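*Asks:* Got a predicted structure here, sequence first:
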Amino acid sequence: MPQTDIQPRLIEMAKAYLVVRMHGQINVPHWATNTLELLKLDKKFRATIVPAKDNTLGMLNRIKHYVSWQEADLNITKELFNKKARKSGYKKITDDDLVQLGFKSIDELASSITEGKTSMNRIKPIKPWFALSPPKKGFKRSTRKTYGEGGILGQNKELAELVRSMI
């Protein structure tokens, strides 16, 4: 039997995911509510950045009818931290807060979160979510279908543009 050279496929896994809750709190089953609470997505139009671990994709696939997600991009992460990151009392974060966390700038914090080195839950004075508004000029696709069916739910390749319109 001839020996064939089988090249292993190199699947580059994402290091972090940007997740946005698109569905409200009504008629959500308890198992989905528990998963959404674990991801710190308590309300509609909340966003967070979740580090990619073994169970992350499983959690996201389980609640795909309530959220949209995409691999985290450094530019959108910086934009979210600059405009929407808040600490307790809903106050904007300052350079002093970043120094206490051990970061020199928002760019350094954003790159650390995007690369999956730090999670949003570990940067304590900063809230682990971003409160977004509904998108300007509305949704271009259906909000009740998955991305593959022509909607916005589930793994969404166009989520970055949508989030920019929600900031």
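*Replies:* Right, received. Where do you want to start? Residues are numbered from 1 along each chain as shown.
*Asks:* C-alpha only now, for contacts and for neighbours.
*Replies:* Will do.
*Asks:* which residue is nearest the middle of the protein?
*Replies:* Closest residue to the average C-alpha location of the chain: residue 18 at 2.1 Å, with Cα atoms, centre = their mean.
*Asks:* Pull up the gap between that one and residue 30, please.
*Replies:* When Cα to Cα, to the nearest Å is applied, the distance between residue 18 and residue 30 equals 23 Å.
*Asks:* now the longest helix anywhere in the chain, how far from the centre of its chain.
*Replies:* Longest helix in the chain, counting residues (DSSP state H): helix 74-84. In this view, helix 74-84 has its centroid 11 Å away from the chain centroid, taken as Cα atoms, centre = their mean, to the nearest Å.
*Asks:* Mind giving me the packing neighbours of that helix?
*Replies:* On a contact count with 3 or more Cα pairs under 8 Å, 6 or more residues apart in numbering; DSSP states H and E, helix 74-84 meets helix 106-114, strand 130-131.
*Asks:* Could you rerun that using 10 Å?
*Replies:* Based on contacts counted as 3 or more Cα pairs under 10 Å, 6 or more residues apart in numbering; DSSP states H and E, the elements that helix 74-84 packs against are strand 46-51, strand 91-92, helix 106-114, strand 130-131, helix 159-166.
*Asks:* Are there helices or strands packed against the helix or strand just after the second one, and which ones?
*Replies:* Tracing the chain C-terminally past strand 91-92 and defining elements by DSSP states H and E, one meets helix 95-101 next. On a contact count with 3+ Cα pairs under 10 Å, 6+ apart, helix 95-101 meets helix 106-114.
*Asks:* alright, now check it against this:
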Amino acid sequence: MIAAVLIRGYVRARKDVIETLRRLNLKRKFNLVILEERPEIMGMLKKVQHYVTYGKISEELRKELIQKYGEQKVYRLKPPRGGFKRSIKLLRPLGELGQREEMDSLIRRMM
């Protein structure tokens, strides 16, 4: 399973990016969606990588989310405790946006 979190708002974004974010159900900052890992979904995430961070999550974390928030399509999270470690304006590895390996730790800080 892939988790995607909207990090930046999309006020000045292109229309096709806004449409893709809406199709992914990412309508507000710090919204989290859990998606299947399919080529179509991965292509959509690549298109909006300047606005979201995404990566694989463990089944244990998915169960924690369901236990805390219930079964939902979109989870509304808080900003991460301790803040972001890097800039939210740059892609990985210099910034927080794009694909990441340690997605579990970020989501736990945001719960």
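*Replies:* Great, that's in hand. As the structure is a computational prediction, the values presented were derived from the model and not from experiment.
*Asks:* Can you pull the TM-score for these?
*Replies:* After superposition, the two chains reach a TM-score of 0.92 (TM-score structural alignment, normalised by the length of the second structure), with 111 aligned residues with a Cα RMSD of 1.2 Å.
*Asks:* Residue in the second structure paired with the residue nearest to the centre of the first structure?
*Replies:* In the second structure, residue 18 of the first structure lines up with residue 3, judged by TM-score structural alignment.
*Asks:* Spatially nearest residue to that match (excluding sequence neighbours)?
*Replies:* In this structure, residue 3 of the second structure finds its nearest non-sequential neighbour in residue 34, 4.5 Å apart by Cα to Cα, 6 or more residues apart in numbering.
*Asks:* need the contact list for that neighbour.
*Replies:* Shown here is residue 34 of the second structure, whose contacts under the criterion Cα atoms under 10 Å, 6 or more residues apart in numbering are 1-5, 24, 54-57, 62, 72-75.
*Asks:* Neighbour-wise, give me the winner out of these.
*Replies:* residue 5 (27 neighbours; other Cα atoms under 10 Å).
*Asks:* so what's it up against?
*Replies:* Shown here is residue 5 of the second structure, whose contacts under the criterion Cα under 10 Å, 6+ apart are 26, 28-34, 51-55, 74-77, 97-98, 103, 106-107.
*Asks:* immediately after the helix or strand residue 20 of the first structure falls within, which helix or strand?
*Replies:* Using DSSP H and E, residue 20 of the first structure maps to strand 16-21. Tracing the chain C-terminally past strand 16-21 of the first structure and defining elements by DSSP H and E, one meets helix 30-38 next.
*Asks:* how about that next one, which residues of the second structure does it hit?
*Replies:* Counting by TM-score structural alignment, helix 30-38 of the first structure corresponds to 15-23 in the second structure.
*Asks:* residue range for stretch 49-62 of the second structure in the first structure?
*Replies:* If you align by TM-score structural alignment, stretch 49-62 of the second structure falls on residues 64-77 of the first structure.
*Asks:* actually stretch 77-86 of the second structure, sorry about that
*Replies:* Aligning stretch 77-86 of the second structure against the first structure (TM-score structural alignment) gives residues 132-141.
*Asks:* quick one: contacts of that stretch?
*Replies:* Outside stretch 132-141 of the first structure, the residues that reach it (Cα under 10 Å, 6+ apart) are 20-22, 44-47, 80, 84, 147, 149-153, 161-167.
*Asks:* go with 7 Å
*Replies:* Applying Cα atoms under 7 Å, 6 or more residues apart in numbering, the set of residues contacting stretch 132-141 of the first structure from outside is 45-46, 150-152, 162, 165-167.
*Asks:* Pull out the buried residues from that stretch.
*Replies:* By neighbour count on 16 or more other Cα atoms under 10 Å, the buried set for stretch 132-141 of the first structure is 132, 135.
*Asks:* Quick check: end-to-end length of it?
*Replies:* End-to-end span of stretch 132-141 of the first structure (Cα to Cα): 18 Å.
*Asks:* just stretch 22-35 of the first structure next, same as before
*Replies:* End-to-end distance (Cα to Cα), stretch 22-35 of the first structure: 14 Å.
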